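Visitor: Sequence first, then the predicted structure, then my questions.
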Amino acid sequence: MRQRRLGNSGLRVSRLGLGTMSWGEATDADEAASQLAAFVEAGGTLVDTADVYCDGESERILGGLLDDVVPRDHIVIATKAAAKRNDGPFGSGASRGALLNALDGSLRRLGVDHVDLWQVHVWDGQVPLEETLAAADHAVATGKVRYFGVSNYTGWQLAAAAAAQQGGPNPIVSVQSEYSLLERGIEREVVPAARHFGVGLLPWAPLGRGVLTGKYRGGTPPNSRGADPGYAGYVDHHRNDRASRIVEAVATAAEGLGTSPLAVALAWVRDRDLVAAPIVGARDTAQLAASLAAEELELPAEITAALDDVSAIEFGYPEQRRG
């Protein structure tokens, strides 16, 4: 698997990241071990988790696999903080106390002395941005964090944070956002902000929450997330007429190329401007293998253009360019 630099930083990551949101729930420790081994064998290095995934179990499982399945220094560990873990005074948010408390918890669960990429999971409008960034600076200065990023920020939020860190020892190197053929909203303001400040993109849900694989074309498979009451709303967000047109275009392209709709959709987002690594999750190793197989696919320019066109979003004032 090829490697890319994350934004303007010196951090290199595989151009596909392994997501672990389901580890500890739909994916048990044995299956997680199989996934991690397959991912690393394929040349993958970026493994993404968060302190809130399965109440911390995702981090615990990953930590238990280090050295047994893969040496610690062979992977880039990315985790997140700020989403709600509990009702305690430091159980959520982007305050200094909450963030540093969350980081210490992540390090304990992972069984490591540092993480390679630490991301603020969500914007916290109740906390001064300066306090949030000072906590990140402290985490880097103490050696507990190597690089710092953000997640789910709007364009102005990313720009404000990146501008505050610009020129300092701890610039923002990444923003993790939902991005796929079905969700291109970040192209309006997040992508321009990221380009201006040299921030790399880590797309989550690059397969449109599973819809772009084509599995829902004929209905809802009984063993899919769309059939799970806990995830049905998550999937249904991208089940509409516009999505159906895009899914059919992806399926047509896949048929013409002799590959899968999954591979086409993943290759499209992987090769978008500023993207370092789409984050793909899988229930089992077979699903992951399908994503890993997309590494070899390079979309012809005419197919990329056709997919761009069918999935195009509307730009209006003030994002639109005139003349």
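Guide: Done, it's in.
Visitor: okay, CA-based contacts and neighbour counts for the rest of this
Guide: OK.
Visitor: all strands for the stretch 101-250 of the chain, in order.
Guide: Counting by DSSP state E, counting those that start in this stretch, the stretch 101-250 of the chain has strands at residues 115-120, 145-151, 172-178, 200-204.
Visitor: Report the buried residues of stretch 126-143.
Guide: Going by neighbour count (16 or more other C-alpha atoms under 10 Å), the buried part of stretch 126-143 is 129, 132-133, 135-137, 139-140.
Visitor: Just send the strands of the stretch 101-250 of the chain back as JSON lines, with distance to Met21 and mean neighbour count too.
Guide: Formatted as JSON lines, the strands of the stretch 101-250 of the chain follow (distance: least, C-alpha to C-alpha, whole Å; neighbours: other C-alpha atoms under 10 Å):
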{"stretch": "strand 115-120", "distance to Met21": "15", "mean neighbour count": "24"}
{"stretch": "strand 145-151", "distance to Met21": "15", "mean neighbour count": "23"}
{"stretch": "strand 172-178", "distance to Met21": "14", "mean neighbour count": "25"}
{"stretch": "strand 200-204", "distance to Met21": "11", "mean neighbour count": "26"}
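Visitor: nearest to Arg225, of those?
Guide: Among the strands of the stretch 101-250 of the chain, the nearest to Arg225 by C-alpha to C-alpha is strand 200-204 (16.2 Å).
Visitor: any idea how far the closest one is from the chain center?
Guide: What separates the centre of strand 200-204 from the centre of its chain is 5 Å, taken as C-alpha atoms, centre = their mean, to the nearest Å.
Visitor: again with stretch 157-176
Guide: For stretch 157-176, the distance to the chain centre is 18 Å (C-alpha atoms, centre = their mean).
Visitor: What of stretch 84-98?
Guide: 22 Å.
Visitor: Quick one: end-to-end distance for that stretch.
Guide: Stretch 84-98 has its terminal residues 10 Å apart, counting by C-alpha to C-alpha, to the nearest Å.
Visitor: got it, and stretch 287-298?
Guide: Start-to-end, stretch 287-298 (C-alpha to C-alpha) is 20 Å.
Visitor: Give me the contacts around it.
Guide: 1, 35, 38-39, 42, 262-264, 266-267, 280-282 (C-alpha atoms under 8 Å, 6 or more residues apart in numbering).
Visitor: hmm, back to that, export the strands of the stretch 101-250 of the chain to CSV and tack on distance to Glu302?
Guide: Conversion of these to CSV gives the following (distance: least, C-alpha to C-alpha, whole Å):
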stretch, distance to Glu302
strand 115-120, 36
strand 145-151, 32
strand 172-178, 25
strand 200-204, 23
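Visitor: Flag every buried residue along stretch 249-256.
Guide: In stretch 249-256, counting by 16+ other C-alpha under 10 Å, buried: 249-254.
Visitor: what about versus this one:
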Amino acid sequence: MQQRSVGASGLRVSRLGLGTMTWGRDTDEHEARDQLVAFVGAGGTLLDTAAAYGDGVSEQLIGSLLGDVVAREDVVLATKAGLGQRRPAGRPGGSPNRGATRDTSRRSVLASLDASLRRLGTDHVDLLQVHVWSDATPLEETLATLDHVVSTGRARYVGVSNYTGWQTAQAATWQRAVPGRAPLVSTQVEYSLLNRNVELEVLPAAEALGLGVLTWSPLGRGVLTGKYRTGTPSDSRAATSHLASFVEPYLDERSHGIVESVVKAADGLGWTPAEVALAWVRDRPGVAAPVVGARTAAQLRALLSVEDKALPLEIADALDDVSAVD
């Protein structure tokens, strides 16, 4: 698998990342093991997790596999801090982490990272990202904490996640203002043919300030696979109580039209709709790696086949037109 630099930094990752949000919950340890073996076997290196994923269960599962299934040095291990345990009733329609407590204070981030390192069974992560923006903590406190985790060796690189354009620009500029601070190297945001809002401000800010873009839900929360065209499969995310509201916003008429265009392109190319959607976002300007999550190893192996594929320009242009942000 091709490797890419993350922004203007020296950090290099595979151009497809393996997401683990559902590990330990919808994906059991056997499937997780098979996924990790398949991913690393295909040349994948970027392994993405977070303290908030399953309240730490995802990290714990990864920790049980590192050194056993794959060597720690064979992966670029990325985690996130800043979200606490979920409240019982989050608002529907957004991230599955909606409803979790936000705390990006020095105390919380350091405690979260140290707990993550214990679960992961390592003394450092390659990339630590602040999971969310929080108005409750001064930005300079959060960023000074990132300086500290780099200087103490807990993380090699740092970045942010789910920041707006102005938040991204403010944070990255602050870190570049004084020599010796740890520069932000990445921003992780939702980006797919069904959600291109980050093109308005976040992507320009990232390009101007040298941040690489990691994308979550590059398959439109699973909708771009085409599985929901005629209903909700019983084994799909939309059929689960904890992820139904996560998928629902992309089951509208606009999304349906985009999905049909993706399916038409896939039929013409002899690809799957997932391959079309993933290749599109992977090769967008500024994107270092889409992060894909799969329930099973078979699903992941099917997605890994996109490595040898590139969308013809005319098809990419047609998909740009049909999915353009209003």
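Guide: Arrived safely. Worth saying up front: this structure is predicted, and the values here are computed from it rather than measured.
Visitor: quick check, nearest of the buried residues of stretch 249-256 of the first structure to Val173 of the first structure?
Guide: Closest to Val173 of the first structure, out of all of these and judged by C-alpha to C-alpha, is Val250, at 31.2 Å.
Visitor: In contact with that closest one, which residues?
Guide: Val250 of the first structure neighbours (C-alpha under 8 Å, 6+ apart): 212, 261, 264-265, 307.
Visitor: Just the closest of the residues you listed to Leu158 of the first structure, please.
Guide: Ala265 (26.1 Å).
Visitor: Matching the closest one against the second structure, which residue comes up?
Guide: Alignment note: Ala265 of the first structure maps to Ala277 in the second structure; criterion TM-score structural alignment.
Visitor: what's around its match, how many residues?
Guide: Neighbour count of Ala277 of the second structure, defined by other C-alpha atoms under 10 Å: 27.
Visitor: same check, this time on Val202 of the second structure
Guide: Val202 of the second structure, neighbours per other C-alpha under 10 Å, totals 22.
Visitor: measure it to Phe246 of the second structure for me?
Guide: Applying C-alpha to C-alpha, the value for Val202 of the second structure to Phe246 of the second structure is 22 Å.
Visitor: next one: Gly44 of the second structure
Guide: From Gly44 of the second structure to Phe246 of the second structure the distance is 27 Å (C-alpha to C-alpha).
Visitor: Tell me which of the two has more neighbours.
Guide: Legend: neighbour count by other C-alpha under 10 Å for Gly44 of the second structure and Phe246, higher for Gly44 (24 against 21).
Visitor: host element of the aligned partner of that one in the first structure?
Guide: Aligned by TM-score structural alignment, Gly44 of the second structure pairs with Gly44 of the first structure. Counting by DSSP states H and E, no helix or strand carries Gly44 of the first structure.
Visitor: Give me the spatial nearest neighbour of Gly44 of the first structure, chain neighbours excluded.
Guide: Using C-alpha to C-alpha, 6 or more residues apart in numbering and skipping residues adjacent in sequence, the residue nearest Gly44 of the first structure is Ser14, 5.2 Å away.
Visitor: how about that neighbour, what's its match in the second structure?
Guide: For Ser14 of the first structure, the residue aligned by TM-score structural alignment is Ser14.
Visitor: any idea what Leu107 of the first structure aligns with in the second structure?
Guide: Counting by TM-score structural alignment, Leu107 of the first structure lines up with Leu117 in the second structure.
Visitor: for its match, what are its contacts?
Guide: Here Leu117 of the second structure is in contact with 123-125 (C-alpha under 8 Å, 6+ apart).
Visitor: Would you mind measuring from it to Val69 of the second structure?
Guide: Distance from Leu117 of the second structure to Val69 of the second structure, by C-alpha to C-alpha: 18 Å.
Visitor: Equivalent analysis for Gln35 of the second structure, please.
Guide: To Val69 of the second structure, Gln35 of the second structure is 11 Å away according to C-alpha to C-alpha.
Visitor: Compare the two and say which is more crowded by neighbours.
Guide: Shown here are Gln35 of the second structure and Val69; by other C-alpha under 10 Å, Gln35 has more neighbours (24 against 14).
Visitor: Who are the contact partners of the match of Gly44 of the second structure?
Guide: Counting by C-alpha under 8 Å, 6+ apart, Gly44 of the first structure has contacts 1, 13-18, 75.
Visitor: Among the residues you listed, which ones are in strands?
Guide: Using DSSP state E, the subset of the contacts of Gly44 of the first structure located in strands is 13-14, 17-18.
Visitor: will you turn these into JSON lines that also has neighbour count?
Guide: Converted to JSON lines, these look like this (neighbours: other C-alpha atoms under 10 Å):
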{"residue": "Val13", "neighbour count": "21"}
{"residue": "Ser14", "neighbour count": "24"}
{"residue": "Gly17", "neighbour count": "25"}
{"residue": "Leu18", "neighbour count": "25"}
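Visitor: Now flag whichever of the contacts of Gly44 of the first structure is closest to Glu302 of the first structure.
Guide: Checking these against Glu302 of the first structure by C-alpha to C-alpha gives Arg15 as the nearest, at 22.6 Å.
Visitor: got the contact list for the nearest residue to the closest one once chain neighbours are set aside?
Guide: Residue nearest to Arg15 of the first structure in three dimensions, not counting chain neighbours: Ala277, with 4.3 Å by C-alpha to C-alpha, 6+ apart. By C-alpha under 8 Å, 6+ apart, the residues touching Ala277 of the first structure are 4, 13-17, 201-203, 270.
Visitor: After alignment, which residue of the second structure pairs with Ile313 of the first structure?
Guide: Looks like Ile313 of the first structure aligns to Val325 there (TM-score structural alignment).
Visitor: Tell me which residues touch its match, please.
Guide: Val325 of the second structure neighbours (C-alpha under 8 Å, 6+ apart): 196-197.
Visitor: Give the full set of residues in contact with the match of Ser14 of the first structure.
Guide: Ser14 of the second structure touches 1-4, 43-46, 289, counting by C-alpha under 8 Å, 6+ apart.
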